[in-house]
Each structure stands twice: as C-alpha cells, then as structure tokens.
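Undergrad: Predicted model, plus sequence, below.
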Amino acid sequence: MSSAQTAASGQVPLDNLSAFKSPSANWSIAGSAVGDFNKANTINKKDGTGVLVTIPGKSKNEDIFTNMEHGDIDLSFDFMMPKESNSGVYLQGRYEIQLTDSWGKDALTNSDLGAVYSRWDESRPNGQFGYEGIAPRLNVSRAPGLWQNLRIIFQAPKFDGGKKVANARVVAIILNGVTITENAELTGPTRGSAFAEEAATGPLRLQGDHGPVAFKNIKYNTKVDPRIVDGSRRVWDDDDKPVTIDVKGEPVVFRSFVDIPGKRVTHAASIGYPHNISFGYDLDNGAIYQVWKGGFLDASPMWLSRGDGNSKALGSVINLSDASSLAVLDDVNAAWPDTLASLVYRPKGYELDAQGYPTFKYIFNGVHVNDKVTPTEGKSLTRVISTDGPAPKNVYARAAVANDITEVSDGLYSINNFEYYVQFDKGTKPVLRTTAKGKELLLPVKNTDKGTSVQYTLIW
C-alpha cells in the first residue's frame, strides 16, 4: 500500500530535497523567489527554506518526482513563474496539468495555464496527433512574477484484477479560487507521460526541463468526494436559480450593496470591462476596494427569497483598502484617516465616456475631483485622479496599503509579497513609508501648468 493510501493528508516538506527521488542540479530549495515581470524566463532566489525552485541551465535538466505516491488526490500548491515561462505538474507522473504564463490571453487552448494537456498519437491523421486536451473555460491567470494558487481534485483510474474498469478523472481544477475545469475524463496518459501504462498510483511529478518556476505550500489530501465526479449538479428550484450579471462586449456599471472583509459597502458600484477584468468602487469614500478577473457578478442575494440588496464578485478577487484614496496630511509621517467628514468629501456620481468607461466625481476639500479607471485588455487597470482646479496643500493619493511593499524594478512595486503590482510612470516618485498599520505607497498631488493629477496602474 502506498504512502498516499495510508495517510489522508499531508504536505511535501521543502526544508531540503529529501522528499524527492534523485533530484537533478536544476532543482534547489530557497527561502524566497522572484520571477521577473519584464524579462523572459528569468527567476532569482534567496537562501533559506520553504520554496522549491527549478532554473533550467546548460547542464542536464530533469523533472522531479516525489517519494510520495498517490491515487485519488486533492492537491493544492502555490507557484510563481516569470514572463513567458512554461512548465507542468503531472498527476501520478502521467497526466499533465499545464503551468505557463497565460496572463491576459483571451483565446485559451489546452496549452494554457490550468489546462489538461493533450494526449498524443502519431498514428492518427496528420495534424491530429494531439487529442483530448481540455482548455480552461476562462482566464484568471495572474501576471508574471506573482504568486498564484492551483488546486487539482483528481480521481485515479480503477482496476479489477489488472483490468482497468474506470478511467482517471479530473473532478475540478481551481485556479486562484475560480473553477476553470470540471468533471473531465482522462482516457489515458497525456503527452510526455513518465510511464507507458496506467496504474492505481504514481508519484507527483513537476516539470523541470522547460522554464523556471517556484513552488511552495504543496499540500494534499487523498480523500476525494466521488459525488462530484459523476457529473451531478445541484437541481435549482424555479424560484431559486442563480442570478448572474455578465459583461457582453461593453462595460457594465452595477449598483448594489457589497460585503467585503469587515464591512458592507452600502454605496458600491461594480464595474465590469470586456476581457474579464473588473473592479469595485465605493462612492462614499472614493476608493477602489477590490479588483478581480473572471466572471462579473453573482446578484442572487438581491433577488432570491426576500433579497438583501447584495451582490458579489464571481472571479478571482484581490481585496484593497476601502479608505479614501485622497487625504490632507500635515506632514508625510501623519496617519492616513480611516474616514472623511462629509464636509471634506461629497460624492457627485459618475459620467460615462463614449466607450462606456465611468469617471467618478466628488468634491474633496472644496475641489472637484475626477477619478477614472481604464483597462488594458485583461491585464491591468490604470487609475487617473485629477482635479478641476488647484489642489489643496499637502494632498496625497494612496496607491496601496499592505503588510509588505517592495520595489522590484524602476517604478514597479510588489504588494503583499507578490500578490499584485503597482506600476508608476517613469519620473514619478512615490513615497514608501512604514506606519503602525504596515506599509503605504503615497503620491504627492502637485499643481502644475498642465493641471493636477496623479496616475498609477494596478497589475495582477
């Protein structure tokens, strides 16, 4: 009986390489890793433990296999890849789930992040050697160099007396909290399998001969719920069907309550743009409180039963601060206010431009403010905060507040240990400061001949 069958759950230790079979020189243990956002296939690491890194080089590069073997498995791990990198994880060493830089892509294939890679048979007609690959149903991939999470729920093939009686099956693939594949049958090993034949168990295999990648928090549970596998779905009553709001070719602005950690935003606007990129805006504070990729909104709580006016994001969400984005500080070390008095901040609604992009308007300290957020396809959101007249003295805009903020290149900052980035234009000089609440990234609002404005880009 394999170790996976005797232990219901576990974690692959990453204090050294002893959990793996004969690791090649391209694999190492590190304390941290940084995948380059701009430079292809470049990753750097620092000494320590807890992170598994492969950096293919000129010497022999090989995949790595765990000593642990598994049958059914609920696997979860965090991973980081630099720009244009390509890798994969093989369940039982046989069935590849693709790891690659798919940031911002629209048309997904079975070679994109989270896909089930294709099988391969060169006896098939020319041009049809690859078959049965499964593309993700939507793209929630994050930018190069950011940590992502992949969860794979897998049921191994079943055998009776040496004869296969049930195919392997991917119950679900969940990328960054969003289900991108469900109930996928695997009739045999995918291309590049380490073993010619299928079996009840096999090792976990991580690809090491393609591009650089880092892994951490590799956890597993060998209990898989078979009820999900048979394709069953909840049967909704006629008055209990989910109510979703989709973006179909043009921006959508939707008003509702939205619950975020610690509070309810009572005057929220959810904005969905084409290419599956969205954000939430608090009209009471002039704040972007969350951004996400994937689906737009689940508005079921607004309409089901008696309803409570609430909707929630359907995609992979990053929570931001709900405090005002502007403040007057006596000096650069003064604390950022949690709330603003009604005499300081008064909302004035929003206007739509010809493309349907909203500009939120409010009065701050007697000055009219315009706050516009525009998308770059499915990759980023650029925010421009401007005033109709001269700004008051000592006004700052806060671009980020987090436990950790680090400048990784000129004008590019990692937020919360590579959860997302904030990018500033060349020549912009933000203030990075440490406060009792963590770190903050501030932009002084300066009056110029061209007007008063600040700009930064959220990338994830």
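TA: Everything's here; your move. Residues are numbered from 1 along each chain as shown.

Undergrad: Going by C-alpha atoms from here, please, whenever you check contacts or count neighbours.
TA: Fine.

Undergrad: all helices for the stretch 301-450 of the chain, in order.
TA: Counting by DSSP state H, counting those that start in this stretch, one finds no helices in the stretch 301-450 of the chain.

Undergrad: Kindly report the same for the stretch 51-200 of the chain.
TA: Under the criterion DSSP H, counting those that start in this stretch, the stretch 51-200 of the chain carries no helices.

Undergrad: distance of Ser409 from Gln423?
TA: 10 Å (C-alpha to C-alpha, to the nearest Å).

Undergrad: Mind checking which of those two has more residues around it?
TA: Comparing Ser409 with Gln423 by other C-alpha atoms under 10 Å, the one with more neighbours is Gln423, at 21 against 12.

Undergrad: Which residues are in contact with the more buried one?
TA: Going by C-alpha atoms under 8 Å, 6 or more residues apart in numbering, Gln423 touches Gly411, Leu412, Tyr413, Tyr456, Thr457, Leu458, Ile459.

Undergrad: for comparison:
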Amino acid sequence: MDTYNQIPKILSFVLCVLAFAQVKAQEQKGPQMTPEMTEFWDHKVPIISPGEITENAAMTAPSDALVLFDGKDLSKWESVKGGPAKWIVENGVFTVNKGTGDIQTIEKFNDFQLHIEWKVPENITGKSQFRGNSGIYLQGRYELQVLDNYNNPTYSNGQAGSIYKQTPPLKNAMRAPGEWNVYDIIYTAPRFKEDKTLFSPGRVTVIHNGVVIQNNTQIKGHTPFTGLPKYTYHEKGSIKLQDHGDPSEPISYRNIWIREL
C-alpha cells in the first residue's frame, strides 16, 4: 500500500469526524444564551429605610433594626447578677457605674449586625489595660475589646478592636479621648452538632471608625483571662457589656442597635 497516497483520505476522514462532533456539540448546548436568562426578576429584595448621620449618632438605626439603647433608659438591659441594669443614663448616653457589675441584653441573638458607639472621657488617666477598659461580649462569651489605645500601648491582642487574648486588630483606628468611637460588627455564631460538639466556629468582622480591623476573623472560643479559649455548647446569647472596675474614669455608650441576620 502506498501510505503517502493515503494521507489525503485520512485527513478528509478526520475533518469529517471533527465536523460531525461539532454539530453534535452544538445540538447538546441547547438554545443560544441571552442576557435575560441570568437576570433574577422574580426575587424581590426587601426595602428598608437606612439610618441617618445626626449630631448625636454616627448612624441611626435602619427601619428593620432593634434599638437596644435610644438615649432614654436601659429597659432592654439587665444586670448579669439579676434585676435591672444599674449603669448611669444621662444626656442621651449611659456610663459604666463602677462596681455594679456587667449588664446584658434581655433578648438573646444568634447571627447579627451590631452597631455601638463608645467613648472615654477627655481627661482619662491610667495606662495599658487600666485606661477606659470595658468589653463587648458577643453572645455573652466572646469579647471584643473596648479600651483607650490613643497613644496608649498595651499587648496587641488586648488593645481596642482585638478579639481579646486571641486576635489583634489589623489597624489602630482610635479617636482621641473625648471623641466618639464607632464599632460596626457582623457576627456569625458557631454551629454545633447534635452531640453538642463544635461543627463550625464563630466568625466576626469589625469596622472601627470606618476601618476594617477584623476581617471575617475566626473566633477560637470563649474569653478566659487566664488559659486558652475553647468552645462549649450554647444556644442564643445576649450582648454583654463589661464593668471592668477600671480605676480611671469609666466608659460611656450610646446609639446601640442590632439587626438579626
């Protein structure tokens, strides 16, 4: 057989096979795609009214939020010791009443967006951890640190914006004493298996004065002062604010609201 003379026939056969395969592929692809095929017109996004910037708030609550402090009273809060919250409400803010203990929300939450504004006094004294120390405990057990770290060095995983004794903030975005700081917190609660062991850890994103300081950070467990964090089974939990017993002037809070996610 003259192999050389067979090459044109072989090429012709290969081209026929490729053409047939292309036709079959076109048939399997179905109709030509149009832009409208990937547009979701049936899904309606709920409409809410966003908050506003005012003289007394960095951002007021949107229409679908639960207001936890409206500047008038602590009716949404209680003492962790039992009974009413005993912190001091005055001029639209409330302030730690040293020695009365931590306070927590009466209502409990899982995943949420939390907005909270806080400041230390202009004439604050002390240094390191004794300078306006408080804390925001997510579900009552995972602490986001509150502290004056404007020209106040301390251990990095204990400064403002840290997940206390776990993860330092990415940046120090503190405002000077006497000025209001703002935390916007997006929190995903941990999940547990049927046998109450951990399935997935909690995660948190924190924006401090417009700056991302925790970016989908994994929470390693509860917040012990001594020892290592760990998870134990729990269900919904409160937002808890800490009375640290700081000997310097105490911290103040205002404009607190939450949106369940």
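TA: Cool, got the structure. Small disclaimer: the values here were computed from a predicted structure and weren't measured.

Undergrad: Filter the contacts of Gln423 of structure 1 down to the buried ones and hand me the PyMOL line.
TA: Applying 16 or more other C-alpha atoms under 10 Å to the contacts of Gln423 of structure 1 leaves a buried subset, and the PyMOL line that selects it is:
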select buried, resi 411+412+413+456+457+458+459
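
Undergrad: ok, now how distant is the most centrally placed residue in structure 2 from Met174 of structure 2?
TA: Nearest residue to the geometric centre of structure 2 (C-alpha atoms, centre = their mean): Ile186, 2.3 Å. Computed as C-alpha to C-alpha, the Ile186 of structure 2 to Met174 of structure 2 distance reads 19 Å.

Undergrad: neighbours around whichever residue in structure 2 pairs up with Leu99 of structure 1, how many?
TA: When structure 2 is aligned by TM-score structural alignment, the residue opposite Leu99 of structure 1 is Val146. Neighbour count for Val146 of structure 2, taken as other C-alpha under 10 Å: 28.

Undergrad: so the helix or strand where Asn5 of structure 2 lies aligns onto which residues of structure 1?
TA: According to DSSP states H and E, Asn5 of structure 2 maps onto helix 3-29. When structure 1 is aligned by TM-score structural alignment, helix 3-29 of structure 2 has no counterpart there.

Undergrad: how far does that helix sit from the chain's center?
TA: Centroid displacement of helix 3-29 of structure 2 relative to its chain, using C-alpha atoms, centre = their mean, to the nearest Å, is 59 Å.

Undergrad: what range in structure 1 does the following helix or strand past that helix sit on?
TA: Later in the chain than helix 3-29 of structure 2, the nearest helix or strand by DSSP H and E is strand 66-69. Alignment of strand 66-69 of structure 2 against structure 1: residues 10-13, by TM-score structural alignment.

Undergrad: which other residues reach the matching stretch?
TA: Ala19, Gly50, Asn217, Ile218, Lys219, Tyr220, Asn221.

Undergrad: got the contact list for the fourth one?
TA: When the contact criterion is C-alpha under 8 Å, 6+ apart, the partners of Ile218 of structure 1 are Gln11, Val12, Leu75, Ser76, Phe77, Asp78.

Undergrad: what's the helix or strand for the equivalent of it over in structure 2?
TA: With TM-score structural alignment as the matching criterion, the partner of Ile218 of structure 1 in structure 2 is Ile256. Using DSSP H and E, Ile256 of structure 2 sits in strand 252-260.

Undergrad: With structure 1 overlaid, report how far that strand is off on average.
TA: Its matched residues in structure 1 lie on average 1.0 Å from strand 252-260 of structure 2 after superposition (mean C-alpha distance after the TM-score superposition for structure 1).

Undergrad: Give the buried residues for that strand.
TA: For strand 252-260 of structure 2, a neighbour-count test (16+ other C-alpha under 10 Å) marks Ser252, Tyr253, Arg254, Asn255, Ile256, Trp257, Ile258, Arg259 as buried.
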